[in-house]
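Trainee: Following is a predicted model, sequence given first.
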Amino acid sequence: MTQAEASITSPAAEHGHAHKAWKWYDYFTFNVDHKVIGIQYLVTSFVFYLIGGLMAVAMRTELATPDPDFIDPSLYNAFLTNHGTIMIFLWIVPAAIGGFGNFLVPLMIGARDMAFPKLNAIAYWLNPPAGLLLLGSFFFGGAQAGWTSYPPLSEVTANTAQSMWILAIVLVGTSSILGSVNFIVTILKMRVPSLKWDELPLFCWAILATSILALCSTPVLAAGLTLLLFDINFGTAFFKPDEGGNVVMYQHLFWFYSHPAVYLMILPIFGIMSEVIPVHARKPIFGYKAIAYSSLAICVVGLFVWVHHMFTSGTPPWMRLFFTISTLIVAVPTGVKIFSWVATLWGGKIRFTSAMLFAVGLLAMFVLGGLSGVTLGTAPVDIHVHDTYYVVAHFHYVLFGGSVFGIYAGIYHWYPKMTGRMMNETLGRIHFVMTFIGTNLTFLPMHQLGLQGMPRRVAMYDPQFAFVNQLCTIGAFVLAFSTVPFLINAIWSWSRGEKASGNPWDALTLEWTTDSPPIIENWEVLPVVTHGPYAYGMNGRSAPAEEEVAVSSS
């Protein structure tokens, strides 16, 4: 028995299941099936997304007026800290990597499960305790030093809550490390023999690059947070300047991870885009190798740009110059992907499904966010707008207009594969329109606020900024209500939606060649790849017939 065959018999055998699908209660257990774990990640992360979103609505309601008349400023600080932390560490990262990565990677490479199924389950179950620690910190005043938790502020405010915050991030970081090892080994060692590297789905390339990046950067954050935890609780002075510590060193340790974290959040989304666009445009992906290698380029160059977050921290001129150049360079492989997606759309037979709408919406949003990112990466502009709402506008366009739009595109695209049901397209289009309008109304005016000098992370501000803030607050409420049609759609469709065929989109990648939802062991017989994953329109085939699938059984 091969390693791949041995690894896949474990889920059903260990749980004593003879049936071909899991029961609903299996999703609430320590289950080692990669598909169950992927859905556990997606559902759990979406719950935290709703919690973090409620915090955002509370903050925007406070910011509708210049005075602190809705929530207490200390509670505002706690919401600010935990909103950012939850959205990054408990929503986008686990949904994009843990959710889609776990569900799709083994299916896309013809494996029966991940390389280390039990380790995979452990990685997921580290996340709920981390979320409970963050929420429990509110009983002790809530961590109030921002999601960056710079010392010395983080060492003197709400110490118990701050310690809980640190422990939560360490748990999530440990989960990320375990998951990264699993993905790397799975992709390198468990592909079916007929799947060549130049036929590997681009989503798998993105997950591979993301995992390498996480393994390189996450331990550095864990080290910095551990030293901070010692400063708060055990009397050390690593970051206490009055006792010989160095606060700037913490910033280096933090940003060495936290800027690559941006790529941890967006690289899997790039992979989703590369799967959604060619399927719904009925056209081969343009520049397959360029997209694949650009993911690896982002992985490498992304480790050398972190100091652009520290241009106002006494950074010497030579360092500013180096990291300005490296920041501009990292935009090149990203631009390669953008141009490849646009070229794929050009001349395609586009189907404006909900998945495609979110993918095209992401293109528009991410380009705008990327342009503001280029300006922030240059030291003269960054020094001018540092810690203003211009920065808030930039990273929300990248992370919400980019990552969240991509997660929605992926859900609409692979929902039939996950559940065996189709989502309602009318509700999906309503969801897209509300999300698109809400995102732009909330974050586009923030560029003006930042250029005019309004600082971020404040509950009180100069009255001259009131009108623009009111526009942003209206947009935040539109954005909040945009989740309602999505929740109705997802919940209703799970039980009563139109039943999906095994391949409702006529896609060519391996995951569409098994049942919807897949059986416990994915395939009765492992597949054999017979043509590329994006061969739309080739050999006279514009829309593959039922028998023209990406694999044949052996």
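Mentor: Looks like it arrived, so ask away.
Trainee: From now on I want contacts and neighbour counts done on CA atoms only, so please keep to that.
Mentor: OK.
Trainee: Report how many residues lie close to residue 157.
Mentor: 17 (other Cα atoms under 10 Å).
Trainee: Contact partners for it?
Mentor: 143-145 (Cα atoms under 8 Å, 6 or more residues apart in numbering).
Trainee: can you map out the strands along the protein?
Mentor: For the chain, the strands defined by DSSP state E occupy 527-529, 551-553.
Trainee: Residue 111: which of the ones you listed is closest?
Mentor: Distance to residue 111, taken as Cα to Cα, is lowest for strand 527-529 among the strands of the chain, at 9.0 Å.
Trainee: Give me whichever of the strands of the chain is most buried.
Mentor: Burial of the strands of the chain is given as mean neighbour count (mean count of other Cα atoms under 10 Å); strand 527-529 ranks first at a mean of 20.
Trainee: and for it, what are the contacting residues?
Mentor: In contact with strand 527-529 (Cα under 8 Å, 6+ apart) are residues 110, 192-195, 510, 550-554.
Trainee: Show me which of the contacts of residue 157 are buried.
Mentor: 143-145 (16 or more other Cα atoms under 10 Å).
Trainee: Same list (these) but as JSON lines, adding distance to residue 420.
Mentor: Below are the buried ones among the contacts of residue 157 laid out as JSON lines (distance: Cα to Cα, whole Å):
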{"residue": "143", "distance to residue 420": "42"}
{"residue": "144", "distance to residue 420": "44"}
{"residue": "145", "distance to residue 420": "45"}
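Trainee: In helices, which of those appear?
Mentor: Using DSSP state H, the subset of the buried ones among the contacts of residue 157 located in helices is empty.
Trainee: and the comparison structure, right after this:
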Amino acid sequence: MTSTTPAPAFDPRVLRAPHPVPGAPNNWRRFLSFNTDAKVIGLQYMITALFFLLVGGLLSMIMRGELITPAADLVDPSVYNGLYTMHGTVMLFLFLFPILNGFNNLLIPPMIGAPDMAFPRLNAAAFWMVPVFGVILMASFLVPGGPSGSGWWAYPPQSIQNPLGHFINGQFLWILAVALSGISSIMGAVNFITTVIRLRAPGMGWFRMPIFCWTAVAAQTIQLIGLPVLTAGAVLLLFDLSFGTSFYRPEGGGDPMLYQHFFWFYSHPAVYVMALPVFGIFSELFPVYARKPLFGYHVVAIASFGITFLSLIVWVHHMFYSGTPQWMRNLFMVTTMLIAVPTGIKVFAWIATLWRGKLRLTTAMLFCLGGVFNFIFAGITGIMLATVPVDIHVGNTYFVVGHFHTVIFSTITYGVFAGIYHWFPKFTGRMMYEGLGKLHFVLTFIGSQLTFLPMHAAGLLGMPRRVASYDPEFAFANVLASLGAFLLGVATIPFLLNLVSSWVRGEKAPPNPWHAIGLEWLLPSPPPAENFEHDVPTVVSGPYGYGLERPLVLDQARYVARAAQGG
């Protein structure tokens, strides 16, 4: 590494001096406090999200236990419908969104050379809304009048019926939780975008920024544009349910279809809010474990905003069978297919990055490879669902359930696991056990294929979704799917064991165990409270210089020395 400006004299005591643990005081109580350190908030998000992953997974185990036989013989069908609704909302609003916000908090500031988030108190407030609306959401299942009949999308008129006459019922609490989730996510989006725009290190232009930061900004742009629409729609739904208004009541001049437009305008782009950061994780990890620069960096970066733009004009394909005019069906069929172009660019870039690379099959790399493999399959079935005739035929069948879970679990959650295994040493100071990690991957990969592939086949044959009982001709596919789901439950055991054991007594991590390039890897493990607290590095080249003469150039000798010490 070289420098464009004279470097200050390097004091070796800098590396030996103790540095404050993020979010001091240095004990577990910092995770229960209103801490404004982004690294502590990031870990708070992730710990909370992993807890709700277990909750949502338990709900799915009960559902798959019901579906292992054709008859409804484990739980009452109305209870099954409630489990269906709660599983979907817990996994989306209490697992995936929070855990990705955790990655944003942990990675964005050190990746761009910032000391912290732009608005630390707003950041902490956004997190502490998560356990609040989490409790409200879980209570909605236990309170009479819960959201069992309206599904996780809460379509009126089912969602605005109040036969018990209670002002506060389960449906009220469910809608309130969704609205609070929207407010929390909007607060986070403002913070993340402002941080990237205003707090980048000297010399870090947009095209010297890691792809993860590009994808984070692209995803949070969707949040700022689309989420207020869903939040407003949920508030209007709340008014219709409890205050006698008629925004969606046909008898009062309202239109129930209006809610579907509000809901899907955000809820389909929400898939890309979750997928884009995972695309960023893939783009960060493939160069590290292939020892090659990311292929087509500039195009991959721009493609992130191509996905953002196109994701906002595809929502009507969820309403092809809701009386949508044919001209509108044709228009949104085309826009839905077009989104395959920027996503295909990313897949091509990842494959080209891997081509002839010096691959290291660590646990993180295996989850990345598995995630891309599954995403290619999900992309093919997504193009099928974009076409009007196919979508009308299979739109309310298990084909959609299989496609959706291949995206949400077999792609996005795989990417989440990859990111945890990759950055765990950096933010905890401990190494995870590779043996347990690879066992986790093998069980997860087999379990996910066994769970979701049979759903596609059953759906093409006509098995409807959202049912507790079904025709015996679909029994074999459901037995396979249930066995696969139980295997996924077993797969969480080595993961949790690895997570807890590594954090408590794992091998101490060096600053850069993966020999990676990037500002976050120039920090100690774990980083100090203010990241680059002594001097902010000046960046004079791009982020993916693997195999190049000048991979990353900084003007601070101490950070050069730290990188050398870490390998």
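Mentor: Ah, there it is. Fair warning: this is a prediction, and the values are worked out from it, not measured in the lab.
Trainee: where does the TM-score land?
Mentor: The TM-score (TM-score structural alignment, normalised by the length of the first structure) is 0.94; 532 aligned residues with a Cα RMSD of 1.8 Å.
Trainee: Among the buried ones among the contacts of residue 157 of the first structure, find me the one that's closest to residue 123 of the first structure.
Mentor: Distances from residue 123 of the first structure to those, taken by Cα to Cα, are shortest for residue 143, at 24.6 Å.
Trainee: Next, the contact list for that closest one, please.
Mentor: 77-78, 81-82, 137, 157-159, 161-162, 165.
Trainee: Leaving out the residues flanking it, which one is nearest to residue 258 of the second structure?
Mentor: residue 248 (7.0 Å; Cα to Cα, 6 or more residues apart in numbering).
Trainee: follow-up on the earlier one: possible to save the strands of the first structure as JSON lines with distance to residue 373 of the first structure?
Mentor: JSON lines is the format used below for these (distance: least, Cα to Cα, whole Å):
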{"stretch": "strand 527-529", "distance to residue 373 of the first structure": "40"}
{"stretch": "strand 551-553", "distance to residue 373 of the first structure": "42"}
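Trainee: Quick one: closest of the ones you listed to residue 211 of the first structure.
Mentor: strand 527-529 (25.0 Å).
Trainee: Report the aligned residue range of the second structure for the closest one.
Mentor: Counting by TM-score structural alignment, strand 527-529 of the first structure lines up with residues 537-539 of the second structure.
Trainee: Quick one: map residue 280 of the second structure onto the first structure.
Mentor: Under the alignment (TM-score structural alignment), residue 280 of the second structure maps onto residue 271 of the first structure.
Trainee: how near is that match to residue 540 of the first structure?
Mentor: For residue 271 of the first structure, the distance to residue 540 of the first structure (Cα to Cα, to the nearest Å) stands at 27 Å.
Trainee: who's more crowded, those two?
Mentor: residue 271 (25 against 8).
Trainee: nearest residue to the more buried one other than its sequence neighbours?
Mentor: Residue 271 of the first structure sits nearest to residue 203 (Cα to Cα, 6+ apart), 3.8 Å away.
Trainee: on that earlier part again, aligned partner of the residue nearest to residue 258 of the second structure in the first structure?
Mentor: So, by TM-score structural alignment, residue 248 of the second structure is matched to residue 239.
Trainee: Show where stretch 125-133 of the second structure falls in the first structure, residue numbers please.
Mentor: Using TM-score structural alignment, stretch 125-133 of the second structure pairs with 122-130 in the first structure.
Trainee: can you pull the contacts of residue 194 of the first structure?
Mentor: Applying Cα under 8 Å, 6+ apart, the residues near residue 194 of the first structure are 528-530.
Trainee: counterpart of it in the second structure?
Mentor: In the second structure, residue 194 of the first structure lands on residue 203 (TM-score structural alignment).
Trainee: Could you find the closest non-adjacent residue to that match?
Mentor: residue 539 (4.8 Å).
Trainee: how far away is that neighbour from residue 201 of the second structure?
Mentor: For residue 539 of the second structure, the distance to residue 201 of the second structure - Cα to Cα - is 7 Å.
Trainee: One more: residue 447 of the second structure?
Mentor: 43 Å.
Trainee: more crowded one of those two?
Mentor: Neighbour count, other Cα under 10 Å: between residue 447 of the second structure and residue 201, residue 447 has more, with 24 against 21.
Trainee: Which residue in the first structure occupies the aligned position of that one?
Mentor: Checking TM-score structural alignment: residue 447 of the second structure goes with residue 438.
Trainee: I'd say that match and residue 476 touch.
Mentor: Yes: counting by Cα atoms under 8 Å, residue 438 of the first structure does reach residue 476; the two are 6.3 Å apart.
Trainee: list the contacts for the corresponding residue of the second structure for residue 93 of the first structure?
Mentor: Aligned by TM-score structural alignment, residue 93 of the first structure pairs with residue 97 of the second structure. By Cα under 8 Å, 6+ apart, residue 97 of the second structure lies in contact with residue 274.
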